[in-house]
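# pasting the sequence and the predicted coordinates here, then a few questions.
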Amino acid sequence: MRVAFTFPGQGSQSVGMGKDLADAFPQAAQVFAEVDDALGEKLSATIWDGPEETLTLTANAQPALMAVSIAAIRVMEARGLRLADHVAFVAGHSLGEYSALCAAGTFSLADTARLLRIRGNAMQAAVPVGKGAMAAIIGLEHGDVVQICADAASLGSCQIANDNGGGQIVVSGEKDAVEKAAALASEKGAKRALLLPVSAPFHSSLMAPAADAMRDALAGVTKHNPVVPLIANVRAAAVIDAGEIADLLVEQVTGQVRWRETIEWFVANDVTTLYEIGAGKVLTGLARRIDKSVSGVTINTPADIESALATLLA
């Protein structure tokens, strides 16, 4: 009977997220103030008041989602939660990996905010607009999509970006190749194969310039071993060495987010409950589709925190 904390990725953001936490708890308000100071701007105003198109920009959405997650964590810590005592593992989906590492003490809050701002800008700048694309393929097995990417590669780079489980796989790469992959997936019997409204081909080889930027950025920040192991996106296995984690975060920029395998790893290692810390409930839904034996709990409101603490601290 073990517990893991998971942290959401891009796409979970919404205008107003975290405002009820900041209004209810001074520890949450302090997190948003620290992120604002670290970035030298009032990101909190964009998070709470919009406009939505500004919040959705990659360079804003990434630190914004992290801020909401850590606001919840800081409130829980103030009420007696200690990650090392109550949680066995942490994991995060793409940018959520940084939230997980901030929660587990690898990076300071200010450094995490700055790293995610660098990451967002670097990912956006890595590929000219219109050159890359991403597509969601629903209803095919992982091996089928690997073959589809290989077949589409005659038109350019194409690879699996996210294996989200439950028959949901996202491919990423050059636009012509991704469009070809979507067409091939439909021919193979996919339930759906649709291009995603994203601004860049994340988690593909085209992101190599962003990986270089993150290697430099990560080299310049203080890192500590996390207080509980991280289940790393690109490895779907536990890691606790800070230097190794930094290398994997660089690899993650161009590599596959192996979320299905991450949930399967949790199940194999006696994790029975996954708490999704932060905005939305995407990861809870994915976990339910991957393995119904796992219990999923979302924590993003004051009431959620009260309920979770009653269980975790019992």
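Structure received. Numbering: from 1, shown residues only.
# CA atoms for contacts and neighbours, from now on please.
Noted.
# what about stretch 294-302, distance to the chain center?
Put simply, stretch 294-302 sits 16 Å off its chain's centre (C-alpha atoms, centre = their mean, to the nearest Å).
# quick one: contacts of it?
18, 20-21, 24, 68-69, 72, 267, 271-281, 284-285, 287-288, 304-305, 308 (C-alpha atoms under 8 Å, 6 or more residues apart in numbering).
# so how far is the first residue of stretch 252-260 from its last?
15 Å (C-alpha to C-alpha, to the nearest Å).
# which of the contacts of stretch 294-302 fall within helices?
20-21, 24, 68-69, 72, 267, 284-285, 287-288, 304-305, 308 (DSSP state H).
# what about the residue nearest to residue 135 when sequence neighbours are not counted, neighbour count?
Spatial nearest neighbour of residue 135, chain neighbours left out: residue 195 (4.1 Å); criterion: C-alpha to C-alpha, 6 or more residues apart in numbering. Applying other C-alpha atoms under 10 Å, we find 17 residues neighbouring residue 195.
# what's near enough to touch residue 195?
133-136, 179, 182.
# tell me which of those fall in strands.
Among the contacts of residue 195, DSSP state E puts 133-136 in strands.
# what about the residue nearest to residue 285 when sequence neighbours are not counted, neighbour count?
Excluding the flanking residues, the one nearest residue 285 by C-alpha to C-alpha, 6+ apart is residue 296, at 7.9 Å. The number of residues packed near residue 296 is 20, by other C-alpha under 10 Å.
# host element of residue 296?
strand 295-299 (DSSP states H and E).
# buried residues in that strand, which are they?
If you call a residue buried by 16 or more other C-alpha atoms under 10 Å, then strand 295-299 has these buried ones: 296-299.
# put this next to the previous one:
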Amino acid sequence: MRAFIFPGQGSQSVGMGKALADASVHAREVFQEVDDALGQNLFKLMSEGPESDLTLTENAQPAIMANAIATLRVLEIEGGISLADKAQYVAGHSLGEYSALCAAGAFDLGTTARLLKVRGQAMQAAVPVGVGAMAALLGADIDTAQKLADASAAEGEIVTVANDNDPSQVVISGHKAAVERAVGLVKDYGIKRGVLLPVSAPFHCPLMQPAAEAMAAALTENAPNAPVVPVIANVTAAPVSDAETIRNLLVQQVTGRVRWRESVRAMEEIGVAHFVELGGKVLTPMVKRSATGEVETSSIITMDDIEALLKSL
């Protein structure tokens, strides 16, 4: 079995998608459709920067999605394949879950772009800049990270596990002082290193509740359809195909933990042996570290990558 997987925030870079757009009219059509849906020249920002603007959450989220879907569309149209024939599951990391749902037909491209714009704006607005923070714990498993988070939360401050990425990397999120306190305590818990992340808000923690409410409203107006293949949901690490359940899980995802390690293992247990990352190369190392057995991974970014994948499908 095969799963198509989609990267999350942090995978953006100036120049993303440009070579693909230069090589394929179908990629250009995706970027133009996203620009039209948002009423902004996002592709110009993706191509030329500045990086500071591309990194803004409200721009990075739709940009990463657009790049992934452009890659998929070139693969499907120029390769003469369909996702439903070549993948049994889709999954995405945080915002990548929206890319996965778009790829599987739960949302059309324009709706996905607008939802991610709202999501990015709502996440940024939920917590004043400087109040929250996130940190990566390197060499930490989930149980140790949870103990550290519990010990660092004090006097009403929040710090919680936001991303369970793989057996050696967990991300915590919450009030800045509590997260900084946790980073200062890593050695006491046998964790190799704690690194504050250059993010503008504390994602995937209870401080994001205002953003969850904004997404609940947006997803009521733009309800998903049933996907053509099941999506492995971030907050449950389990396959889901029911449209209403997907909507509810997307709302929960804003404040909930990204269970990526568990998602990979769930797919592996189902029988997925080939993980294809579209539009990035961030998730495939996490997949290899999370899988309990031998799995095949492919990172598809360039036309050469697409051609190589088509030969193997």
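That came through, no problem. Computed from a prediction, not measured in an experiment: that's the story for all the values here.
# elements contacting the helix or strand hosting residue 120 of structure 1?
Using DSSP H and E, residue 120 of structure 1 falls within helix 109-125. On a contact count with 3 or more C-alpha pairs under 8 Å, 6 or more residues apart in numbering; DSSP states H and E, helix 109-125 of structure 1 meets helix 26-39, helix 58-78, helix 96-103, helix 208-219.
# these: which one's closest to residue 234 of structure 1?
Closest approach to residue 234 of structure 1 among those (C-alpha to C-alpha): helix 96-103, 10.6 Å.
# how much does the closest one deviate in direction from helix 109-125?
170 degrees (axes from the mean of the first three to the mean of the last three C-alpha atoms, to 10 degrees).
# now do helix 96-103 of structure 1: distance to the chain's middle.
8 Å.
# kindly report the same for stretch 106-119 of structure 2.
The answer for stretch 106-119 of structure 2 is 14 Å, by C-alpha atoms, centre = their mean.
# in structure 1, what stretch matches that stretch?
On structure 1, the counterpart of stretch 106-119 of structure 2 by TM-score structural alignment is residues 106-119.
# now do the most far-flung residue of structure 2 relative to its centre against residue 102 of structure 2, distance only.
Note on structure 2: the largest C-alpha distance from the chain mean falls to residue 155, namely 31.6 Å (C-alpha atoms, centre = their mean). Counting by C-alpha to C-alpha, the gap from residue 155 of structure 2 to residue 102 of structure 2 is 41 Å.
# same deal with residue 169 of structure 2?
28 Å.
# repeat that for residue 70 of structure 2.
For residue 70 of structure 2, the distance to residue 102 of structure 2 - C-alpha to C-alpha - is 11 Å.
# so for those two, which sits in the more crowded spot?
Between residue 70 of structure 2 and residue 102, counting by other C-alpha under 10 Å, residue 70 is the more crowded of the two (26 against 22).
# count the neighbours of the alignment partner in structure 1 of residue 136 of structure 2 for me.
With TM-score structural alignment as the matching criterion, the partner of residue 136 of structure 2 in structure 1 is residue 136. When neighbours are counted by other C-alpha under 10 Å, residue 136 of structure 1 registers 22.
# not counting sequence-adjacent ones, nearest residue to residue 136 of structure 1?
residue 170 (4.4 Å).
# wait, isn't that neighbour in contact with residue 140?
No: with contact defined as C-alpha atoms under 8 Å, residue 170 of structure 1 does not count as touching residue 140 (11.0 Å).
# between the two, point out the one with more neighbours.
The residue with more neighbours, out of residue 170 of structure 1 and residue 140, is residue 170; 25 against 20, by other C-alpha under 10 Å.
# what are the contacting residues of stretch 267-281 of structure 1?
1-8, 12-14, 17-18, 65-66, 68-70, 72-73, 266, 283-284, 291, 293-300.
# cool, stretch 99-116 of structure 1 as well?
5-7, 31, 34-35, 37-39, 59, 62-63, 66-67, 69-70, 73, 83, 90-92, 95, 98, 214, 217-218, 221-228, 230, 242.
# next: stretch 32-49 of structure 2.
13-18, 31, 53-54, 59, 63, 66, 109-111, 113-114, 117.
# please indicate which of the residues you listed are buried?
Buried, going by 16+ other C-alpha under 10 Å: 13-14, 16-18, 31, 54, 59, 63, 66, 109-111, 113-114, 117, out of these.
# before we move on, what SS does residue 3 of structure 1 have?
When classified by DSSP: H, G, I helix; E, B strand; the rest coil, residue 3 of structure 1 comes out as strand.
# list the contacts for it?
Residues near residue 3 of structure 1 by C-alpha under 8 Å, 6+ apart: 86-89, 271-275.
# state the pair within these that is farthest apart.
Maximum distance among the contacts of residue 3 of structure 1 (C-alpha to C-alpha): 13.2 Å, for 86 and 272.
# now, the contacts of residue 3 of structure 1 that are in strands?
Those of those lying in strands (DSSP E): 89, 271-275.
# what's the closest of the residues you listed to residue 162 of structure 1?
Nearest member of those to residue 162 of structure 1, counting by C-alpha to C-alpha, is residue 274, at 19.4 Å.
# run a quick neighbour tally on residue 86 of structure 2.
Residues lying near residue 86 of structure 2 (other C-alpha under 10 Å) number 14.
# same thing with the one 5 residues further on?
Residues near residue 91 of structure 2, counting by other C-alpha under 10 Å, number 32.
# is it in contact with residue 8, as I believe?
No: between residue 91 of structure 2 and residue 8 no contact is recorded; they are 10.8 Å apart, counting by C-alpha under 8 Å.
# now residue 242 of structure 1: closest residue in space, sequence neighbours ignored.
residue 225 (4.6 Å).
# now that neighbour: which helix or strand?
Using DSSP H and E, residue 225 of structure 1 is not contained in any helix or strand.
# how about it, what does it touch?
105-106, 240-242.
# elements contacting the host helix or strand of residue 246 of structure 1?
According to DSSP H and E, residue 246 of structure 1 maps onto helix 242-254. Packing contacts for helix 242-254 of structure 1, counted by 3+ C-alpha pairs under 8 Å, 6+ apart, involve helix 208-219.
# give me the mean deviation of whichever helix or strand comes after the helix it packs on from structure 2.
Next along the chain after helix 208-219 of structure 1, taking DSSP H and E as the criterion, comes strand 230-231. After superposition onto structure 2, strand 230-231 of structure 1 sits on average 0.2 Å from its aligned residues (mean C-alpha distance after the TM-score superposition for structure 1).
# could you do stretch 110-120 of structure 1 as well?
Stretch 110-120 of structure 1 versus its aligned partner: 0.3 Å mean (mean C-alpha distance after the TM-score superposition for structure 1).
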